[in-house]
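[1] Fold the following, please.
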Amino acid sequence: MTAAMKLLDEMCLLTAQSLNSMETAEHFQVLKMLGEGSYGRVMLAVHKKRGTPMALKFFPRESTSMVSFLREYNLSLSFCTHPSLTRALGIAYRTPSHYVFAQQASLFGDLYDVIIPEVGMEEDSSQRVVSQLCGALSHLHSLGFVHRDLKPENVFLCDAACRWVKLGDFGMVKPRGMKVPEVWYSSPYCTPEAEVARGNADSWKAVGGGDDRPQRVWVPVEPCTDSWALGILTYAMLTGSHPWSETASDCRSYLKYKEWFNAEESPEDELDVWARGGGEGQGPKSRGVPVAPQFSCFTPLACKYFQALLDPRPKQRGQPEDMLAFLGADWMREAERERLVQERRRSKGAIRNMKDLDRRRER
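    Presented below is the predicted three-dimensional model:
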C-alpha cells in the first residue's frame, strides 16, 4: 500500500467521525441538474451565505457505502491538486437519504457535449484536452492511483473552447497494484487484456480440473488502463466515432488494427520503410500491410501516438506523460482536415437552423 493510500484511509476514518447530518435546502439554493449516473446525481447549487456556485454530488445511501463515499470525497479534496482534476470544496454531509459533498462546478458541460458525432472536435482543441489530461493522469499515477474511468462524460469543461478542462468522477479510482475482479464489457474503452473475463457472468470462470465451482478472475490495477482509455478518447475527439465497436478477438475492425500494429512492431531495416514510400501522400505502410482503414486519416506522427497508447500488450503501453512529445504538430491529414471543416460548418448550420425554428415556434 502506498503512502498516499494509507493517508487516504486515515482521512476517511477522521471524516467518518465528523460527518454531520443536515438538510440541503437550509444551506444551498439548488439551481439545476448537471449530470446523473449510476452513482447518483450532480446538482448545480449556490451556497446561501457565501454566494459561491458549486456542484453538489448526491450518493443514495441505500446503494452507496460510507467507505466508498468518503474515499471519493477525501481523494478529491486532498490529492486532486492538479489544475485539471476536479477538486472537492471541504463540504461533506449526510441527509436521511443521501451522502453529499461539494466540488468545483464546471459550467460548460462535459466533453461529450462538444464532440460532434462522426465529425469530432477541432484538432487544436483536441490537443489542448490531451495535454491537460496527460498532466492530470500523470499526477494521479505519481501518487499511486489509477482513474479507471476515463471517458468524455467525465471530462468537464471550464470554458467553451476547451482551454481548461478537468477530469472528474473518482468513484472507480483504485491504488496501483490492488487486486480487483477483471470485468469485460462490450466497448472500445475496455482493454484487450480484459477479454479473459469475456462470456463469464460478472467476470466469473469455471475452475479447471473437473471442479465446476466458479472463481473470479483477479488482476492488479495498473496505470496502463488509463493509457488505453486516453487513446480511445483521443480518437473519439478527432473523429466523433470509435476505432472499433469492442476490443474483442472477433471484432473485424480491431483485428485489422492488430494486423497493422503487429506489422509495425516487426523488426526491419529503416531503409525498407522509406523504400516502400510511407510519406504523407500514400499513407503509412508496414512490411506490406497498409495502415488500418480507421487510422488512414492520420499523419504518421498521430499513428505513432495511437499505437503507443493502444498497444495490445499492457506492459508495453505508453504512459500519459510520454504523449506530450506528440503534441504541437499536425495529427490529421490535410484532405481529412478540410473535409471535417466542411462537416462542422454543415453541423453548426443545422444547429442554428433548428434554434431559429424553435424561436419562431415560441413566438
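[2] C-alpha only now, for contacts and for neighbours.
    Will do.
[3] if I look at the closest residue to Pro181 other than its chain neighbours, how far off is Arg148?
    Once flanking residues are discounted, Pro181 sits nearest to Trp218: 4.3 Å by CA to CA, 6 or more residues apart in numbering. Per CA to CA, to the nearest Å, Trp218 is found 16 Å from Arg148.
[4] between those two, who's got more neighbours?
    Arg148 (21 against 15; other CA atoms under 10 Å).
[5] my read: that one touches Asp226, true?
    Yes. Counting by CA atoms under 8 Å, Asp226 is a contact partner of Arg148 at 5.8 Å.
[6] this one next, for a side-by-side:
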Amino acid sequence: MAEQKLEELCYLTAQSLTLLKTSDHFRVVKLLGEGSYGRVMLAVHKKRGTPMALKFFPRGSTSLLSFLREYNLSLSFCTHPSLSRALGIFFCTPSHYVFAQQAGLYGDLFDVIVPEVGMEEDRVQSIVSQLSGAISHLHTLGFVHRDIKPENIFLCDQACRWVKLGDFGLTRAQGTRTRAVWYQSPFCVPEMEVAKKRKAELKDQGGTKGVGKEGETKEDIWIAVEPSIDSWALGILIYCMLTGCFPWNESTADDLDYKKFKEWFDQEADKEAQKSNNREVGRKETEHRGNRGGTLSLEVKSRHSETGEGSGADAVSPYFSVFSPLALSLFKELLNPDPDVRARAEEVPGYLGMPWLVKTEKEEKRRAEEAEAEAKRVREAGCIGEKKEREDRGER
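    The predicted model follows:
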C-alpha cells in the first residue's frame, strides 16, 4: 500500500537528514509565498545553476514526521504532470526543515482570477482537465489532498496553459480518522457542520470538557478522510474561476446563500426521483397493457402532470443562474451535500468540451446560426449559378 511505503520512506530519509547552511549551496532570490506552514523562497542552486523553490518549515512548530511525509509524498508519488514534485534535496538548518521542489515562477491561480469577473471559460476548462487528472492520480494511490484552493495551484506559464497542484501538508491516506474541524469557508465541506454545532453546544454548557479514550475530549468528532472532500473543493474552485467570487461564505444552514442552494438542490433531487418513479410506473403499465390490453391509467397520467414534465426546470439557485444546464449538472454532482454520493474527480472530464456559461452557450449558438446561414447562402448561390450556366448552354 502507498501509505505503508510512505511510512517506510519517512523512516529511511530520517536517517540521512543533513544539517546545512542554506547560503553555502543556494542563492536565495525572493519570497514566493508564506503561510502557517512557513515560507517558500525562490532560489538558485549554486553548482547546478537551476532555479527551484525552497520550502522552509520552522522546527519549533513542525514535527520531523510531518515534514518528511510531505517531502516523500511529493517526491515519490506526485508523478502526474499537474502535481508539484519535490526535487530530491532535503536538509535542515538550526531553525528550519527544508526541501526543494519545482518552482512556480508565474505565481498561483489566485493571482489571475479577476474578482467578480473570473477567467475565460476555455482556460477554466483546460485547468479543470489538468486538476481532475492530478486529483484522480492521488486518489488512485489512496491519498486525499484535503486543501484544494487557488493559492495551492501554481502556474507554469503566464497563459495558464499548465498548472500544478501543490502543498501536500494536509494530504492523508483515504480512510484515515481525523478530528473534524469546521472553519468559515465555502471550501469547508457541509459534513463538518457537526463540529460547528458541537462547539456551540459546549459553549452553551460553559465549555465543559471530558477526556475519553486515547486523550479524546468531549468536543472531538472524528471522521474518515474520503475523496469526496476533494470533489467538493474542486466544485467550489470551478465556481470561483468562472465567476470571480464564491457561491456562499460557509457551507452550513446558517448561510442564506448556501441554504437557497440546498433548497434548489433538494427540489432537483426530488424531481429526478419522481421522474425515475414515473418511468418505472410507465414500464409496468406498458407490461400490463401488453398482457391485458387497455390504455395508460389515470393514476399514471396524473403523476406525469403533477411533476410538470416538459414545463421547464424549477428556478435555479440565484447565484447559479449564469450557468448552462451542463455546468449545473456538474455542480449538482460535485457539490452534493451528501458525501456518500458526491461525484469523484475522474467523472469531471465527461463534462468538458461544451459551454459552462449561458453567455458562452448563446454565443456558440449565434455563431452556429451564422455559419448555417452562410452555408445556405453559398448553396443557393451555387444553385443559381448552375441554373444560369445551363440556361446559357440552352439546357432546360
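[7] what's the TM between chain one and chain two?
    Remark: TM-score between the superposed chains equals 0.85 [TM-score structural alignment, normalised by the length of the first structure]; 322 aligned residues with a CA RMSD of 1.9 Å.
[8] would you list every one of the helices in the stretch 251-363 of the first structure?
    252-265, 270-276, 300-309, 334-362 (DSSP state H, counting those that start in this stretch).
[9] cool, and the stretch 51-200 of the first structure?
    66-78, 123-142.
[10] Figure out which of the helices of the stretch 251-363 of the first structure is closest to Asp113 of the first structure.
    Closest of the helices of the stretch 251-363 of the first structure to Asp113 of the first structure is helix 334-362, at 13.3 Å (criterion: CA to CA).
[11] Now do the closest one against helix 123-142: the angle between them, please.
    100 degrees (axes from the mean of the first three to the mean of the last three CA atoms, to 10 degrees).
[12] Just the buried residues of helix 334-362 of the first structure, please?
    337, 340, 343-344 (16 or more other CA atoms under 10 Å).
[13] Out of the helices of the stretch 251-363 of the first structure, flag the one nearest Glu72 of the first structure.
    helix 300-309 (26.8 Å).
[14] list the buried ones in the closest one?
    Residues 300, 302-309 are the ones in helix 300-309 of the first structure that count as buried (16+ other CA under 10 Å).
[15] want to try JSON lines for the helices of the stretch 51-200 of the first structure, with mean neighbour count and distance to Gly277 of the first structure as columns?
    Compiled in JSON lines, the helices of the stretch 51-200 of the first structure are given as follows (neighbours: other CA atoms under 10 Å; distance: least, CA to CA, whole Å):
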{"stretch": "helix 66-78", "mean neighbour count": "20", "distance to Gly277 of the first structure": "49"}
{"stretch": "helix 123-142", "mean neighbour count": "20", "distance to Gly277 of the first structure": "26"}
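[16] measure the residue in the first structure that Arg27 of the second structure lines up against to Pro60 of the first structure for me?
    Matched by TM-score structural alignment, Arg27 of the second structure corresponds to Gln29 in the first structure. Distance of Gln29 of the first structure to Pro60 of the first structure, given as CA to CA: 20 Å.
[17] So which of the two has more stuff around it?
    More crowded of Gln29 of the first structure and Pro60, by other CA under 10 Å: Pro60, with 19 against 15.
[18] what's the matching residue for that one over in the second structure?
    Counting by TM-score structural alignment, Pro60 of the first structure lines up with Pro58 in the second structure.
[19] need the helices of the stretch 51-200 of the first structure in CSV with distance to Glu268 of the first structure, can you?
    Compiled in CSV, the helices of the stretch 51-200 of the first structure are given as follows (distance: least, CA to CA, whole Å):
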stretch, distance to Glu268 of the first structure
helix 66-78, 47
helix 123-142, 31
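[20] quick one: which of those is nearest Ala236 of the first structure?
    Nearest to Ala236 of the first structure, of these and by CA to CA, is helix 123-142 at 9.5 Å.
[21] What range does that closest one cover in the second structure?
    Mapped onto the second structure using TM-score structural alignment, helix 123-142 of the first structure spans residues 121-140.
[22] repeat for stretch 343-354 of the first structure
    Across the second structure, nothing matches stretch 343-354 of the first structure (TM-score structural alignment).
[23] for the second structure, what's the longest strand?
    For the second structure, the longest strand by residue count, based on DSSP state E, is strand 26-35.
[24] how big's the offset between that strand and the first structure?
    Following the fit onto the first structure, the mean deviation recorded for strand 26-35 of the second structure is 0.5 Å by mean CA distance after the TM-score superposition for the first structure.
[25] got the buried residues for that strand?
    Applying 16+ other CA under 10 Å to strand 26-35 of the second structure flags 26, 28, 32 as buried.
[26] Going toward the C-terminus from that strand, what's the next helix or strand?
    As assigned by DSSP states H and E, the chain's next helix or strand after strand 26-35 of the second structure is strand 38-45.
[27] counting contacts, what elements does that following strand pack onto?
    Applying 3 or more CA pairs under 8 Å, 6 or more residues apart in numbering; DSSP states H and E, one finds that strand 38-45 of the second structure contacts strand 26-35, strand 51-58.
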